[in-house]
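1. quick one, structure for this:
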Amino acid sequence: MDIQANSSQTIHTQFINMIIPQFSKPSKQTTAALALLLPVAVQGQSFTTNHTSQTSTGFAPCDSLIAANLSSIVHLPSSPLYSTLVAGSWAKDTQRAPWCFVTPCNTDEVSKTVVALKDAGNGAGDWHIAIRSGGHGGGSQNSIEQGVIVDLSRMNDTTFDAQTEVASVGSGARWGEVYAELEKFGVGVTGGREAIVGVGGLILGGGLSWYTAREGFACDNVVNFEVVLANGEIVNANATDNSDLFRALKGGSSNFGIVTKFDLKTFPADKLSIDQRTISSEHAGGLIDAIADFTDLDQTFHDNAMIAMMMYNPQQNATIITVKEINTMGKVNSTVFDAINRIPTLAPAKKQTVTLADSAKSAALEANTRNVGVGPLVIANDPQVMRYCVEQHEKLIEDLKKVLGPNEFATIQDFQPFPSYFADIGVQKGGNMLGLERSSRNKIMTISGVILLTPNSEKQYPQVYQRLSAMTESIKAFAKSVGSDEELIYLPYANPMQDAIGSYGPANVEHIRKVAEKFDPSGFFQHRVPGGFKISRVN
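-> Sure, this is the predicted structure:
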């Protein structure tokens, strides 16, 4: 599955909306186009109706899909929808042109797809498969060139069972659509914060939410996974059936099979109270102290969430700070934010009380930007390390101004609270793979990124990546020098070079390894589906 809600390729919504115009529409239109173009998915080739005799496409895996009677959902480069599917991955860096796409509509078609691809060319050849849900993962998590992309966007149904209070959600659904459908029944689920982020990748990597302090990560609220294994078998994983797989999927990513459906625990839908403040960078020190105090609050304040973002805005040639304060019960002016609210603002605060669906919609991620990211850092809740982060971010901005010019880029550095009781909730709900329970300290996750705004951004990418990476390494070293480093690498934001799964700790690594070997003994999802974070690459 693609990993993510927000990966190292993802720069946060609120900032992008301020400086970059709308580039593309969510995949709802793509889904509609798929339905319209389905009869002509395979064009420019000649095939008999029973596929016993066919003209080769030139791509052995695509031929195998067609031979398996899946021609109606195979999209070759000659398909009218092919270019739209290429653009289905969010960032420019991951918009790749494969040999063909396959767009299954249901679990049975996913099963047939896996079997056909596993047997293609007798398993030989240097070609690969990518699995795409929402398309927000970095690297090759959801896109590939030498091979096939399995696009799950048509598997996007959301249903609700009032008796069990469980929502069933297709792996290719987007969170905004899920929230809107469930609000018809007066319920919500713990999921992504942006509407167009895909369900599959976010849950399988953990899944931070505005509700995490109250409900845990998104993965903690799954009551059943429907999974297609490498041999095509369809299994359920829950607390009683395949319980080892059930736990491994909570953060274990794409190491076991293709998850086609998630059954999620729901809760009564309350409106969110959202307060957004814009602050001058001269008040960064005071804000950091307020963030640290908020992160140290105990679980009785679990209805509240926040995120703070330091951002270089090229239009203003200045660094500004945006703070988003959330109360998940719709309580306006929650007192937990008093310290932040005493800091002077550059403009009147923007306050609103909205549904979860509207909140996610207003934060819709923009597409087609070239983003430079090197992944997240999780540190102890230490103001001195956060101040060092801000200093390094300002140095990076000055450096990039000299190299690129002041109008050719934008940056972001955010801080997200990770209090220790996040781990407690996960343990109470059966455990996940993140390993947060190994450290009793309250933590902060920080992520830095650069958005390149020029036509030659592809050429600029390597040198900007190098500078951003050097900055991040400097922060890591400083955190370690003062004893404030932490091991976790949050997978949905992780850079492909990071060892996200290895950061879960030896016991969880071993659990993932054993479960992967049990349910995928041939290693199909380790070698033929190489994108993402694989247990086979963890020592």
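2. going forward, measure contacts and count neighbours with C-alpha atoms only.
-> Will do.
3. let's verify Leu37: helix, strand, or coil?
-> What DSSP: H, G, I helix; E, B strand; the rest coil gives for Leu37 is helix.
4. before we go on, could you also do this sequence so I can check it against the first one:
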Amino acid sequence: MVRLSTVALGLLYGLSNILGVVADSATLTDPAIDGPVGLGYAGINMTALLAAAENELGVNGTVTDNLPDDNYGAPGTTISARDLQKLQELRKRTYGRGIFGAIACLSLKILFPSKTATTGSSNYNQWNNPSFWSATTYMAPTCVFRPTSVDDISCAMKLITLSQADFNVVGGGHSAIKGWANTEDGVLIILSGLTGVKVKPGYAEVSTGERWGNVFTVLDQNKLMALGGRMSTVGVPGLVLGGGVSYLTNQLGFVADQVKNFQVVLANGWVVNANANANADLFRALKGGSSNFGIVTRVDLYTWPCPRGVYSGQLYFSDTRDYPKMFDAVYKYHTVGALADTQTHLISAFVYVSIPGVGGMHMGAFTAFRNISGSEVNPGPGPALQEIVDLNPTTKNTSTLQVRPYGTQAIELGAGDMNGLRQDMRDFSVYADNQLYKDLFQLWNETMIPKHGSKAGFMGTIAFQPITTKAVAAGTARGGNSLGLEGNTKTMAIINLTHQWGSAADDAAIIASLDEVLAKSIALAKARNLYHPYFYLNYARKQDNPIGSYGTASVNRLKAASNFYDPCKIFQCRVPGGFKIPGMSSC
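-> Down below sits the predicted model:
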């Protein structure tokens, strides 16, 4: 841990009173931004804070000599794009990039000593790796910053932006891609301290440090439901910003389609709202455009009454001889049942699990869901899902199908989710086709299982998830999103490949096989004119281009929003990971 100098300690003492007094954001107006703009801790002198950090590190003037002349200590002042352009050349000089991260981290440590952890401290170890689902994503940032309010993030973004440091943001950390929510050099902002679910008339305000399990628990207590993650362990912000598939998607669209408002901290520290009336271009961009525009600190989700709960649960099929008729039923649901009963949802997963001392086991693991807000006396799966339930009579004794509170299904599905294993996720999309489904499963099964099925901790899944025309239309009815699916005339399916294993020594071989499966699968779908170019961002692998798959019109809207709300490209150039907007000018 870096030792604080007498100068830094003196500054910290002086700031402690300011922090106690300036509890609420100052506000200002800007003619280009719709609505008020918040400023967290507007009275803090950023120049003095950065200078103290430089002094402690023995690099006086590295950043502060290049700052604009604005008096950042005066209440109400802010950081404009025009001013920031004066700093752009600084990162191109011969300084080691590490110095910028060190200045930003020490500045944060002075200002937020209990919320900033540096390498070797107990909080650093508790906050960093445990924040991530997959061991493939572990990295070593210069410091970890754990804010507990939007004002903390506003202030931190001003410091990070001025210091020229790299940074990244992690919500639930449920990605398998290294560097997508972490950084090897600079500030890692973890949102787990930003919590709270407030139920309002017709919607709920959800802080982005939350995971879906707690969100749904609060909604269940109020007999409400909202679109959200299907596993309790998944974090709120990543799922929403990638579009988000929900148990209610067939009826109401993607999760992002049912957002009422986003609260966002921009690169210059401004806190703005984005909704259908204020900053509507940013609002649409955030619905699938990922983390390219700012840090989303709160998502307001529309809610619906759920007085009777839902009928849902998991069904397990252990006899592979049933697979052909299972695929027949899945295809029929995708193309007929899901359109006839939009209140249903089905995750059709085919799983192989390595079992020590035994070998392994194939299993069909389906999750069936039906919203039973109607008045039927004995609610059940309904005609759309009945064929799935009836596939094998023994399934009725091994399934968890029941009438239950809405949120308990996500909690059940997330119960087996574990952090710390090696993980890989990837996907592609096709138009619904029964024979193609069967052939894609066979290709995956014949490639992955003989080569890797016996490896320690191995579990492989290929899942088929429909996106119907009604789901797309529901998003259009809410003003549209960034996913580029408008105009689809038939059901498409997201094919999701999820794998986990125990040893890093197996990484290269397993990834190579998965690359082979993906390439051959896409080629097969293209050969039959059944390929759809859409990549669902939340499952996509690093080298795919999900935002590019949204189409030219959507990408152009995203570019325009980025250029307006982040004109110095802080989120394009200073956040090392994540899916970026293609075609942006170079950093």
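5. TM-score of the superposed pair?
-> TM-score for the superposed chains, counting by TM-score structural alignment, normalised by the length of structure 1: 0.85, backed by 484 aligned residues with a CA RMSD of 2.1 Å.
6. name the element Phe350 of structure 2 belongs to?
-> Per DSSP states H and E, Phe350 of structure 2 falls inside strand 344-355.
7. geometric centre of structure 2: which residue is closest?
-> In structure 2, the centroid-proximal residue (CA atoms, centre = their mean) is Gly238; its distance is 1.2 Å.
8. what does Leu400 of structure 1 correspond to in structure 2?
-> Matched by TM-score structural alignment, Leu400 of structure 1 corresponds to Lys451 in structure 2.
9. measure its match to Asn445 of structure 2 for me?
-> Distance of Lys451 of structure 2 to Asn445 of structure 2, computed by CA to CA, to the nearest Å: 10 Å.
10. check Gln314 of structure 2 too.
-> Counting by CA to CA - Gln314 of structure 2 and Asn445 of structure 2 are separated by 22 Å.
11. what does Val187 of structure 2 give?
-> Val187 of structure 2 is 42 Å from Asn445 of structure 2, by CA to CA.
12. out of the two, which sits in the busier spot?
-> A direct count of neighbours by other CA atoms under 10 Å for Val187 of structure 2 and Asn445 places Val187 higher, at 31 against 21.
13. confirm for me that that one is in contact with Phe100.
-> No. If you go by CA atoms under 8 Å, Val187 of structure 2 and Phe100 don't touch, sitting 9.8 Å apart.
14. quick one: common contacting residues for those two?
-> Residues touching both Val187 of structure 2 and Phe100 by CA atoms under 8 Å, 6 or more residues apart in numbering: Ala165, Asp166.
15. where does Tyr179 of structure 1 sit, in terms of helix or strand?
-> Per DSSP H and E: Tyr179 of structure 1 is located in helix 175-183.
16. swap in Lys518 of structure 1?
-> Following DSSP H and E, one finds Lys518 of structure 1 within helix 506-519.
17. residue range in structure 2 corresponding to that helix, please.
-> Per the alignment by TM-score structural alignment, helix 506-519 of structure 1 matches residues 552-565 in structure 2.
18. follow-up on the earlier one: whatever helix or strand comes next after the helix holding Tyr179 of structure 1 maps to which residues in structure 2?
-> The helix or strand immediately downstream of helix 175-183 of structure 1 is strand 187-188, counting by DSSP H and E. Alignment note (TM-score structural alignment): strand 187-188 of structure 1 is matched to residues 224-225 of structure 2.
19. how far off centre is that stretch?
-> 22 Å (CA atoms, centre = their mean, to the nearest Å).
20. mean shift between that stretch and structure 1?
-> Comparison of stretch 224-225 of structure 2 with structure 1 after fitting gives an average deviation of 1.7 Å (mean CA distance after the TM-score superposition for structure 1).
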